[in-house]
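Asks: Kindly return the folded structure for what I paste below:
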Amino acid sequence: MAVDTKPAIAAGADGPVRPAGRRSTAAALRGAGLLAALAVLLLVSLLGIWWGTRDIPFTETWRLLWAPDGSQASVIIHEYRIPRTLLGILVGAALGLSGALKQALTRNPLADPGLLGVGLGAATGVVLAIGFFGVVTALGYVWFAFAGAAIASVVVYLLGSAGRSLVTPDRLVVAGAAVTAVLFAFNSAVLLLKPRAFNQFRFWTVGSLAGRQMDVFWVVLPFILVGLVLALALAPSLNALAMGDQMGRALGVNVGRTRAAGMFAVMLLCGAATAAAGPIAFVGLVVPHMARFLVGPDQRWLMAYSAVLAPVLLIASDVLGRVIGAPGEVQVGIVTAFVGAPLFLALCRRRKLVSL
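Replies: Next up is the predicted model:
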């Protein structure tokens, strides 16, 4: 009787268990790829600081970057372009990570930051701020938008966990759709009754990094950092839940606690990002698929890649908007829609999407 000498491949909470040599080679390749993605992010960030409506030579930009001298070019670089680029890195990482987290929580490959009502909750906070409190600055919008995102997240989770049965991905999606419909109707009514609020809201809702300075960056930084750490900590548990709730429980995962923590992380990431830059489409949907195409379904690597690749896409889109809109600019939310849609279609054609 022949004996099969091939190494067995078992499933664990962190994904399939492969032979040690293959695991180390794959990890080395993924690590090298992540370093390459970080290098691209650095390059794109330098491009974002250099390129703008005011033409500043690259050599002067590089000198003023390290030695500001109070000149007009120095003020433009340090007061406008650097904060804009830093906020792009922060918002991009938050959107990419929240998209990956939502797709894992709902096991839905088409989940994006708006699926669970977080984005529209933030928009509702901005509508209330403009329509009833007269807020007109980006720093003022942040707190209302974040509060709206937080309340919407809590309501979605409470509706999804109502009744005797445990919260499931399907119930979260249905609850998110219901909350989104109610908030959309409310926002439409307020904006129709208050034309002045609509005139201000339409500039926020297109999604933009322009006009945001370091005060907005520092406001959202703590929320995004906490959400980032929590999302990465949940990655092993989400790997187990990808095989189903029953298998996850068998592997020792507390399903309810993991989903609650995941929703909290989504609220922090997506709420803070939307509050800072407005609703930016396609970043949270496309980037996790790009990461999954590169590193596979392991949530630990997928989230790390999503947190790096999303800022690359966002800042590159922001620079592209300045190029095609010169001497003005096209808002980054418009550019990401035009760039993200073809990328997503290409991924769909290259690799058929399946349930997560």
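Asks: Going by C-alpha atoms from here, please, whenever you check contacts or count neighbours.
Replies: Noted.
Asks: list the contacts for the closest residue to residue 91 other than its chain neighbours?
Replies: Distances taken as CA to CA, 6 or more residues apart in numbering put residue 273 closest to residue 91, at 4.8 Å, once the chain neighbours are dropped. Contacts were defined as CA atoms under 8 Å, 6 or more residues apart in numbering; by that measure residue 273 touches 90-92, 94-95, 220, 224.
Asks: One more, so I can put them side by side:
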Amino acid sequence: MSDIALSAAMTLARSRHRRLLWLGVAVLVLAGAGVLSVSLGTRDVDWRDIVAGATGTTDTLARAVVAVRVPRTVMAALAGAALGLAGAVMQGVTRNPLADPGILGVNAGAAMAVVIGMAWFGMATLTGYIWAAIAGAALTAAFVYAIGSVGRGGATPLKLALAGTATMVATSSFTTAIILPRNDIAGGVQAWQVGGVGGASFDVIAPCLPFLAVGAALSLMSARSLNLLALGDDAAAALGARVAWARAGAALGAVLLCGAATAACGPLIFVGLVVPHLCRLLVGADYRWLLPFSALLGAALLIGTDVLARLLARPSELDVGIVTAFVGAPVFIWIVRQRRVREL
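Replies: The predicted structure is shown next:
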């Protein structure tokens, strides 16, 4: 073996070792966030009491904590993983480092569709909300991409970001206009629009699982295609990728993830923007690693911000959507200031 080949093999082995190390760290961080989520809140409960409550061998308080906090933690993990994974896929499909379900208006479009279903069609089931959110997310994503593709240069990152931001403002305003005259739904919808996982139950989680599973499968299977798309459409086609189908399949997975997460938790922002950037700094731009890492760290981030939301306003609590905005904005600014994002 030549010196060049040996050097390349050693570099590849070091890179793989580093990624596996970060994978272990990500799993530990997620597990730690889950433990904190179940044990901390408006009232702290000892972990041994929680274990006893789960086995039914202790008092009513511990059982109540388990019944409330465990599904809340599961919901936060699923929603965070879905949004982190969807953000990474959207950035790959559009080749836009600013792409995010929030910035591109996808979450706002999903929320508008749910509100329309509630206000105009009497929709009252979570399954109905999910289908409406998926339809709204898909239509909004297609609209933003079409608007961003108009003119010289096609769908550039700047035009997509501007089109998405304008669409988000328009859909949010229209949603507000629908809600204002409807006092019967205004309170619940406005609280849902902030975004949160409080009140989650396994009855809420169960209808979301098929959509999240299909969306995650489509997204993860698109890793190779996204690696090729990162080279440009012409290069991807020359290497055997069917560019239009690759984009459509990956985008469908992201839409399913965004729709299900938005229907269950409301339009949460910044998770899909910050997490993929952080993962790139840890494991590089290979989507075979980036996508699963984005899911793991997205889950950890949303669980952690939910714990923080409970602790900041004791004995009350904040909605997690407020905390993700405060946490996400400075973290994203810090990442941008690290010049390594030029690798995008």
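Asks: hang on, the earlier thing: doesn't the residue nearest to residue 91 of the first structure lie inside a helix?
Replies: Yes - applying DSSP: H, G, I helix; E, B strand; the rest coil, one finds residue 273 of the first structure inside a helix.
Asks: Give me the aligned partner of it over in the second structure.
Replies: Under the alignment defined by TM-score structural alignment, residue 273 of the first structure corresponds to residue 261 in the second structure.
Asks: Inside helices: which ones of the contacts of residue 273 of the first structure?
Replies: Judged by DSSP state H, the contacts of residue 273 of the first structure include 90-92, 94-95, 220, 224 as members of helices.
Asks: between those, which has the most around it?
Replies: residue 95 (35 neighbours; other CA atoms under 10 Å).
Asks: residues touching the alignment partner in the second structure of it, list them.
Replies: Aligned by TM-score structural alignment, residue 95 of the first structure pairs with residue 83 of the second structure. Taking CA under 8 Å, 6+ apart, we find residue 83 of the second structure in contact with 101, 257-258, 261, 271-272, 295, 298.
Asks: Spatially, which two of the residues you listed are the most separated?
Replies: 101 and 295 (14.4 Å; CA to CA).
Asks: If you count surrounding residues, which of those two has more?
Replies: Neighbours were counted for residue 101 of the second structure and for residue 295 using other CA under 10 Å; residue 101 has more, 36 against 29.
Asks: And the residue mapped onto the more buried one from the first structure, how far from residue 99 of the first structure?
Replies: Alignment note (TM-score structural alignment): residue 101 of the second structure maps to residue 113 of the first structure. Going from residue 113 of the first structure to residue 99 of the first structure by CA to CA, to the nearest Å gives 6 Å.
Asks: again, but for residue 323 of the first structure
Replies: Taken as CA to CA, the span from residue 323 of the first structure to residue 99 of the first structure is 28 Å.
Asks: Which one's more surrounded, these two?
Replies: residue 99 (34 against 16).
Asks: Just give the number of residues close to residue 199 of the first structure.
Replies: With other CA under 10 Å as criterion, residue 199 of the first structure counts 12.
Asks: Likewise for the one 10 residues further on?
Replies: When neighbours are counted by other CA under 10 Å, residue 209 of the first structure registers 23.
Asks: Show the contacting residues for it.
Replies: For residue 209 of the first structure, counting by CA under 8 Å, 6+ apart, the contacting residues are 84, 87-88, 277, 318, 331-332.
Asks: The host helix or strand of residue 288 of the first structure against the second structure, how far on average?
Replies: Residue 288 of the first structure belongs to helix 283-295 when assigned by DSSP states H and E. Superposed on the second structure, helix 283-295 of the first structure shows a mean distance of 0.6 Å to its aligned residues (mean CA distance after the TM-score superposition for the first structure).
Asks: ok, average deviation of whichever helix or strand comes after that helix from the second structure?
Replies: Of the helices and strands lying after helix 283-295 of the first structure in sequence (DSSP H and E), the nearest is helix 299-324. Helix 299-324 of the first structure, aligned to the second structure and superposed, deviates on average by 0.9 Å (mean CA distance after the TM-score superposition for the first structure).
Asks: Same question for stretch 227-237 of the first structure.
Replies: Mean for stretch 227-237 of the first structure is 1.3 Å (mean CA distance after the TM-score superposition for the first structure).
Asks: matching residues in the second structure for that stretch?
Replies: Here stretch 227-237 of the first structure aligns to the second structure at residues 215-225, judged by TM-score structural alignment.
Asks: Identify the residue range in the first structure corresponding to stretch 311-330 of the second structure.
Replies: Going by TM-score structural alignment: stretch 311-330 of the second structure matches residues 323-342.
Asks: Figure out the helix or strand that the aligned residue in the first structure for residue 252 of the second structure lives in.
Replies: Mapped onto the first structure by TM-score structural alignment, residue 252 of the second structure lines up with residue 264. For residue 264 of the first structure, the enclosing helix or strand under DSSP H and E is helix 255-277.
Asks: Sweet, I'm off.
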